[in-house]
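Trainee: predicted model follows, preceded by the sequence.
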Amino acid sequence: MKDPKKPRSQFQFEELAGLKSGAELRAWERAMDAQYVSGPGEYVAPAGQLVVVDHSAAATVAPHDKRPFDDLPAIWRAVRGTEFRRAETWSSLGSGEPHQVYAELVPQPGNPYDSTAVAIYLNGHQIGYAPASYAEHAHWMVRQLNVLGHRVLVAGTFFRSESTSASAQMFVALPTFHVLRRHMPSIDTMTKRFGVLWQQLSEEVRAAVVAGASTSAMTRCPQS
């Protein structure tokens, strides 16, 4: 039996995070390859941008870094699905040698195949996805940072061969969870913000919110 207190490497993390395998993984891969496109209003790019992993931090992490997951600023992962993207997606980037780029993490809550999917965007175009085992945990934090007004950017490396028929490859330095949490407001800050918002609501709206919360709580409670 594994010791739950043992520091987790990125490989142990993927196992504990519920990495899909076998038929389930193949089904997920086929679904992701269907090139789901976010619906209108599902994601509106915030005005600000937040680089959570820059190239300096990414350079401190090896592709197969064996340090404990929580000691790393990021983990390098291949972007899934780049082979299904149209050639014009890469038209602004040269071929024949790797390019350092910044990619955007974009949550897709409306994705019918995976409601916690995190798409990877480059220059405003969707190029693929972060691994499902990572996305199911990072999705909510990225969405909250979006609500706070930030586009979430990470360092990446892009490569396309000189052959016009070859697909592109891209790797991104995905931020570990303690790095994402570092950019989140504290509970005290969120409580104060909620208090200000609550004071701005009319008495009628407050009463409706309280009534709705009470009804929801009664629905969840088992009847005696």
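Mentor: The structure has been received and is ready for your questions.
Trainee: every contact and neighbour count from this point should use C-alpha atoms.
Mentor: Will do.
Trainee: if you count neighbours, what's buried in stretch 181-195?
Mentor: For stretch 181-195, the buried set under the neighbour-count rule, 16 or more other Cα atoms under 10 Å, comprises M184.
Trainee: could you do stretch 160-172 as well?
Mentor: Buried-residue list, stretch 160-172, by 16+ other Cα under 10 Å: 160, 167-172.
Trainee: in the protein, which spans are helices?
Mentor: With helices called from DSSP state H, the chain shows them at 10-16, 22-32, 55-58, 132-147, 177-182, 187-200, 203-220.
Trainee: nearest to A78 among the buried residues of stretch 160-172?
Mentor: Proximity of those to A78 was ranked by Cα to Cα; the top entry is F171 with 4.3 Å.
Trainee: give the contact list for the nearest residue to the closest one once chain neighbours are set aside.
Mentor: Counting by Cα to Cα, 6 or more residues apart in numbering, F171 lies nearest to A78, which is 4.3 Å off, once chain neighbours are set aside. Contacts for A78 (Cα atoms under 8 Å, 6 or more residues apart in numbering) come out as 130, 169-172.
Trainee: try it again with 10 Å
Mentor: 128-131, 156-157, 169-174 (Cα atoms under 10 Å, 6 or more residues apart in numbering).
Trainee: now do it against T215, distance only.
Mentor: 45 Å (Cα to Cα, to the nearest Å).
Trainee: V196 too?
Mentor: 24 Å.
Trainee: closest to L50 among the buried residues of stretch 160-172?
Mentor: Nearest to L50 among the buried residues of stretch 160-172, with distances taken as Cα to Cα, is V172, at 15.5 Å.
Trainee: could you measure from the closest one over to V205?
Mentor: Taking Cα to Cα as the measure, V172 and V205 are separated by 44 Å.
Trainee: let's bring in a second one:
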Amino acid sequence: MDDYDPAFEDEWSEGYDRPPGEYTPPVGVMRVNGSTSLHNVIGFSNQDFLGSLPLGTSIDVEWVPEPGNPADANAVALDIQGVRVGYLRAGMARDMHSQVVEANRQGFRVISSGRLYREQNDYIFGGSDMPGDSDVDLDESSYSALILDLQGSWPEHLSAWLSLSDEVRGSEYFETEWYVLDYQSKYQDELSALLGDADFVVLSGDLSLGTTVRGMSVDVYTGGIYVGSIWPRKRYGNERLIASVRSGSAVGLVHVKRWSDNVAAQVSVSSESDRGFLWLDQRLRALEEQRRSWDRYEEANKFKGESFDVWGLRILELKNSGHYAEALQMLIPVMNAEFQANEIIDRDTSSEFTMQAAIMYRKLKDYDNEVRVLERFFESRRDWDGPVALVKRYKRACTLARSRKT
């Protein structure tokens, strides 16, 4: 029954009339224009009304809980201009229903933007950015399906925003993504002082850029008190927060919670500027451009027709036999090709070739070129400087290069 959806049951959903008083629209509005497209089903009722709405134009869609729906007490209906046109998919509604009910309890109607499209013969109609043959027209005499692209957020984002105080969250909805502060054991006294007698607080925080041995970080303050930093750990997605602060997001939220054996802290900034929403036609265009980029990458991801791995084995063989100059003569153009290939798909290049080049330049006492090859690697990085070993090697190479000139 996991895939069961009330909108598929004409007997229950299309025929279900909300009794008076089941839903009274609150006065306030929580406009959930987030970063996620929510799956839904439409078109099982009010076909004429849906057909009268313009394609590819933003319209307000209200999320309405239907606890009395016999098909599913967790149903979340979708209304346009007070007319029910569909439902959130059942799997999403299970988690979203309680958040919509809580928003209503706090005095908010839950509204997001939607756009209607028509699908016919693998073509999507309704957007100006559609990929494919622009000369294809909708055949009004043949079947076509309506699609509602619904801009929204995951339930946990709604839950986080609704749990904040009015003072902290303000009047505009925003998505929150929490990042765990590193080395919190050092700051237990400061975090405990922020909690006082409470078990949980969310406070306004000031965020600034800092530095660590791994590269750029985010230092977190609240009430003028330093409570820790977010280090550049890619597997936790910390580079997104660092990039956000780097682009000007200096104010965030600090979430402090008391556990049985410690006090833990997380930090967040509004992700509105980090992850913009793309409508269906824009997503299809982006996917098409991404596919073309990968095709170009596959063509560029080699040197003289052979993969970088094959060249790497040849270079390593020359290096291990002490033929450093010959190995570098082969390695540098291979490195250039690898950098250029990764730029196509906006991906960081592995440090392996750079490390091998730096080692061989050091062996040859060519410190200037060692510095240059390391600097190129660092300049190509998008989030953090790179392995600690390369950072240390760079500092030493700079010292050696300067000493040779004095």
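Mentor: That came through, no problem. As the structure is a prediction and not an experimental result, all values here were calculated from the model.
Trainee: what TM-score do we get after superposing?
Mentor: The TM-score (TM-score structural alignment, normalised by the length of the first structure) is 0.55; 145 aligned residues with a Cα RMSD of 2.9 Å.
Trainee: which one of the contacts of A78 of the first structure is nearest to M141 of the first structure?
Mentor: For the contacts of A78 of the first structure, the minimum distance to M141 of the first structure (Cα to Cα) is 12.7 Å, reached by L174.
Trainee: which one in the second structure is aligned with the closest one?
Mentor: Counting by TM-score structural alignment, L174 of the first structure lines up with G152 in the second structure.
Trainee: who's in contact with that match?
Mentor: Counting by Cα under 10 Å, 6+ apart, G152 of the second structure makes contact with 31-39, 111-114, 158, 175, 277.
Trainee: restricted to strands, list those.
Mentor: 31, 36-38, 111-114 (DSSP state E).
Trainee: re the thing from before, tell me how far the residue nearest to F171 of the first structure lies from Y134 of the first structure.
Mentor: From A78 of the first structure to Y134 of the first structure the distance is 12 Å (Cα to Cα).
Trainee: re earlier: quick check: the match of L174 of the first structure vs R292 of the second structure, distance?
Mentor: G152 of the second structure sits 28 Å away from R292 of the second structure, going by Cα to Cα.
Trainee: next one: D60 of the second structure
Mentor: From D60 of the second structure to R292 of the second structure the distance is 34 Å (Cα to Cα).
Trainee: before we move on, what about S52 of the second structure?
Mentor: 37 Å.
Trainee: hmm, A155 and V53 of the first structure touching each other?
Mentor: Yes: checked against Cα atoms under 10 Å, the pair V53 of the first structure and A155 is within contact range at 5.8 Å.
Trainee: what touches both of those two?
Mentor: What both V53 of the first structure and A155 touch, as defined by Cα under 10 Å, 6+ apart, is the set 59, 74, 102, 172-175.
Trainee: closest one of those residues to F84 of the first structure?
Mentor: V172 (17.6 Å).
Trainee: the second structure: which residue goes with R86 of the first structure?
Mentor: Using TM-score structural alignment, the equivalent of R86 of the first structure in the second structure is Q47.
Trainee: hang on, that match packs against E14?
Mentor: No: Q47 of the second structure lies out of contact with E14 (Cα under 10 Å); the separation is 11.5 Å.
Trainee: next SSE downstream of the strand or helix carrying V310 of the second structure?
Mentor: Using DSSP states H and E, V310 of the second structure sits in helix 308-320. As assigned by DSSP H and E, the chain's next helix or strand after helix 308-320 of the second structure is helix 324-344.
Trainee: now do that next one: distance to the chain's middle.
Mentor: The chain centre lies 32 Å from the centre of helix 324-344 of the second structure; the measure is Cα atoms, centre = their mean, to the nearest Å.
Trainee: show me what it is packed up against.
Mentor: Applying 3 or more Cα pairs under 10 Å, 6 or more residues apart in numbering; DSSP states H and E, one finds that helix 324-344 of the second structure contacts helix 280-300, helix 308-320, helix 352-363, helix 367-380.
Trainee: would you turn the ones you listed into a markdown table with mean neighbour count?
Mentor: Output for those, formatted as a markdown table (neighbours: other Cα atoms under 10 Å):
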| stretch | mean neighbour count |
| --- | --- |
| helix 280-300 | 16 |
| helix 308-320 | 15 |
| helix 352-363 | 19 |
| helix 367-380 | 18 |
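Trainee: nearest to A397 of the second structure, of those helices?
Mentor: Of those, nearest to A397 of the second structure by Cα to Cα is helix 367-380, at 5.8 Å.
Trainee: quick one: the closest one aligns where in the first structure?
Mentor: Helix 367-380 of the second structure lines up with nothing in the first structure when matched by TM-score structural alignment.
Trainee: so that helix versus helix 324-344, what angle?
Mentor: Relative orientation of helix 367-380 of the second structure versus helix 324-344 (axes from the mean of the first three to the mean of the last three Cα atoms, to 10 degrees): 10 degrees.
Trainee: distance between the ends of stretch 198-206 of the first structure?
Mentor: OK, stretch 198-206 of the first structure end separation, Cα to Cα: 8 Å.
Trainee: what range in the second structure does that stretch sit on?
Mentor: Going by TM-score structural alignment, stretch 198-206 of the first structure sits over no part of the second structure.
Trainee: now name the helix or strand holding S229 of the second structure.
Mentor: strand 225-230.
Trainee: for D114 of the first structure, give me its contacts.
Mentor: Contacts of D114 of the first structure by Cα under 10 Å, 6+ apart are 28, 31-32, 108, 132, 135-136.
Trainee: now do the same for A74 of the first structure: its match in the second structure.
Mentor: So, by TM-score structural alignment, A74 of the first structure is matched to T36.
Trainee: for V152 of the first structure, same thing?
Mentor: That one, V152 of the first structure, aligns with V110 by TM-score structural alignment.
Trainee: do you know how far the nearest residue to that match once chain neighbours are set aside is from E156 of the second structure?
Mentor: Spatially, and ignoring its direct neighbours in sequence, V110 of the second structure is nearest to M30 (5.0 Å; Cα to Cα, 6+ apart). Distance, M30 of the second structure to E156 of the second structure, by Cα to Cα: 15 Å.
Trainee: the two: which is more packed in?
Mentor: M30 (21 against 15; other Cα atoms under 10 Å).
Trainee: so how far is R77 of the first structure from the alignment partner in the first structure of the more buried one?
Mentor: Structural correspondence for M30 of the second structure with respect to the first structure (TM-score structural alignment): L50. Going from L50 of the first structure to R77 of the first structure by Cα to Cα gives 20 Å.
Trainee: what do you get for P112 of the first structure?
Mentor: For P112 of the first structure relative to R77 of the first structure (Cα to Cα), the value is 24 Å.
Trainee: give me the more crowded residue out of the two.
Mentor: R77 (17 against 12).
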